[in-house]
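Participant: Give the three-dimensional model of this entry:
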Amino acid sequence: MPDTVTIREHFKRLADFSGREDRASFWPYAAVAFAIIMVVGMIIFVPMMMSAMQEMQQFAAQHPEQVSVTSGPSQYSISVRGDPPELMPKESILLYLVATFGLAFVLYAAAVVRRLRDRGKSGLWGFMPFPFIIYSSIQVPRMFSSIGPGAQSDMTLFFSIFFSNLLYIITMIWLIVLLAGQSAPERDGE
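Facilitator: Below is the predicted model of the structure:
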């Protein structure tokens, strides 16, 4: 019989990769973990974007000859001509990615392994999406840093990121299907 784990017990078992876990225990925890990751992501992302917007507005005020500002009831945009300064530090983006992906890994890893084991699968199936999201997370900043006035777009890089994201989505769907299935019968020794 798979273990029934309460949401509170999940937080105590973040490093416990042993045993099994039924669907009824896994999905409520998965929803709570997702909400926590979203809230933490917003706590990091919103101030980061607000700071970048303030820096853009200051740049626009100091360099009106390089900037076009468009504002209306439901829009506000700043277009910069020429070579603008770095307005979104790479360290901020890195902090956001490390915090959200790291938190997701910590919150989900053990529960996913237990759930997959309950399905009669190896916990390694949980790593299916990782190569694709890691590749895209590394390459997207590289692609954006290569875009600029007079720069030639690297379409090979763009399509490799597109294909990686497509594979990420496919593997995430497959992982969700694996996690959603019925429990496998217990084998001797489990």
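
Participant: CA atoms for contacts and neighbours, from now on please.
Facilitator: Noted.

Participant: who does the helix or strand encompassing Ala104 touch, helix- and strand-wise?
Facilitator: Using DSSP states H and E, Ala104 sits within helix 90-118. Secondary-structure packing of helix 90-118 (3 or more CA pairs under 8 Å, 6 or more residues apart in numbering; DSSP states H and E): helix 23-62, helix 155-180.

Participant: Next one: the residue nearest in space to the middle of the chain from Leu107, what distance?
Facilitator: Centroid-nearest residue in the chain, with CA atoms, centre = their mean: Phe101, separated by 5.4 Å. Phe101 sits 10 Å away from Leu107, going by CA to CA, to the nearest Å.

Participant: Phe162 now?
Facilitator: On the measure of CA to CA, Phe162 and Leu107 end up 27 Å apart.

Participant: Next, the structure of the following sequence, for comparison with the previous one:
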Amino acid sequence: MLQAVRYHLSHLADFSGRDARQTFWYWFLALFILNIVVGLAMSLPATISATTTALEATRSGGDPAAAQAAAMVGMAGSMRSMIIAGIVLGLVNVVLLAAALVRRLHNSGQSGLWAALVGAIYLFSLWQNWSSADQMVEVMRQMSSTSNPASAVEAQAQLARQSLLGYVPVVLVIVIGLLRSTPGQNRFGEVPVRF
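Facilitator: Here you go, the predicted structure:
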């Protein structure tokens, strides 16, 4: 696996040639693990802060609804920075995965332009996250208020439907990763090295 990661790191801007399925999946796995670690590092401080606030409110004799509201207000305060960090991470993912995806398409005999479609959908979903950041923060604030929980739930459902677009590129990357390799040489080059 480490050889595949080193290979991909040294070929980040190489859109020619082919990548074997195994090599691609090792790279995808490394990026997946990296995303989990970075995601936890980004969300853990906000979660700890909100939980601490809720526990302090409960210890001081507050009712559970007030403690939950305090936690939600705390999360709403850090929501914008988490959205920005998520978008930056998404852009880094595009850079790290673009050439590998093109080479994987080449290995199955397909044009690398399909990767541009996947990237465009993903970038659109990142833009959609950025444009709805204020709405996400407002939903968190509404959820902290018990005055109108139905509107908060409806706003949250709308945001959830919008976020489904972000899963389309992930599914497409998985499908491309599963494409059958062209045996022998094809128009994009020799049989790729497997790690």
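
Participant: returning to what we had before: let's have the helices and strands packed on helix 90-118 of the first structure in JSON lines, adding mean neighbour count and distance to Gly72 of the first structure.
Facilitator: Shown next, in JSON lines, are these (neighbours: other CA atoms under 10 Å; distance: least, CA to CA, whole Å):
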{"stretch": "helix 23-62", "mean neighbour count": "15", "distance to Gly72 of the first structure": "16"}
{"stretch": "helix 155-180", "mean neighbour count": "16", "distance to Gly72 of the first structure": "32"}
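
Participant: Figure out which of those helices is closest to Thr70 of the first structure.
Facilitator: Thr70 of the first structure lies closest to helix 23-62 among those, at 11.4 Å (CA to CA).

Participant: on contacts alone, who are the packing partners of the closest one?
Facilitator: Identification of packing neighbours for helix 23-62 of the first structure by 3+ CA pairs under 8 Å, 6+ apart yields helix 7-12, strand 67-72, strand 75-80, helix 90-118.

Participant: Give me the mean distance between the longest one and the second structure.
Facilitator: So that's helix 90-118 of the first structure. Once the two are superposed, helix 90-118 of the first structure sits an average of 2.6 Å from its aligned residues in the second structure (mean CA distance after the TM-score superposition for the first structure).

Participant: Phe24 of the second structure -> the first structure?
Facilitator: When the first structure is aligned by TM-score structural alignment, Phe24 of the second structure is paired with Phe26.

Participant: Check Gly86 of the second structure too.
Facilitator: Residue pairing (TM-score structural alignment): Gly86 of the second structure is matched to Leu97 of the first structure.

Participant: try Gln128 of the second structure
Facilitator: Gln128 of the second structure maps onto Tyr135 in the first structure, with residues paired by TM-score structural alignment.

Participant: burial count for its match?
Facilitator: Residues near Tyr135 of the first structure, counting by other CA atoms under 10 Å, number 15.

Participant: Can you give me the distance of it to Phe163 of the first structure?
Facilitator: Distance, Tyr135 of the first structure to Phe163 of the first structure, by CA to CA: 11 Å.

Participant: do the same with His10 of the first structure
Facilitator: From His10 of the first structure to Phe163 of the first structure the distance is 34 Å (CA to CA).

Participant: if we can go back for a sec, ok, residues contacting the helix or strand that the helix holding Ala104 of the first structure is followed by?
Facilitator: Next along the chain after helix 90-118 of the first structure, taking DSSP H and E as the criterion, comes helix 130-145. Helix 130-145 of the first structure is contacted from outside by 97, 154, 157-158, 161, 164-165, 167-168, using CA atoms under 8 Å, 6 or more residues apart in numbering.
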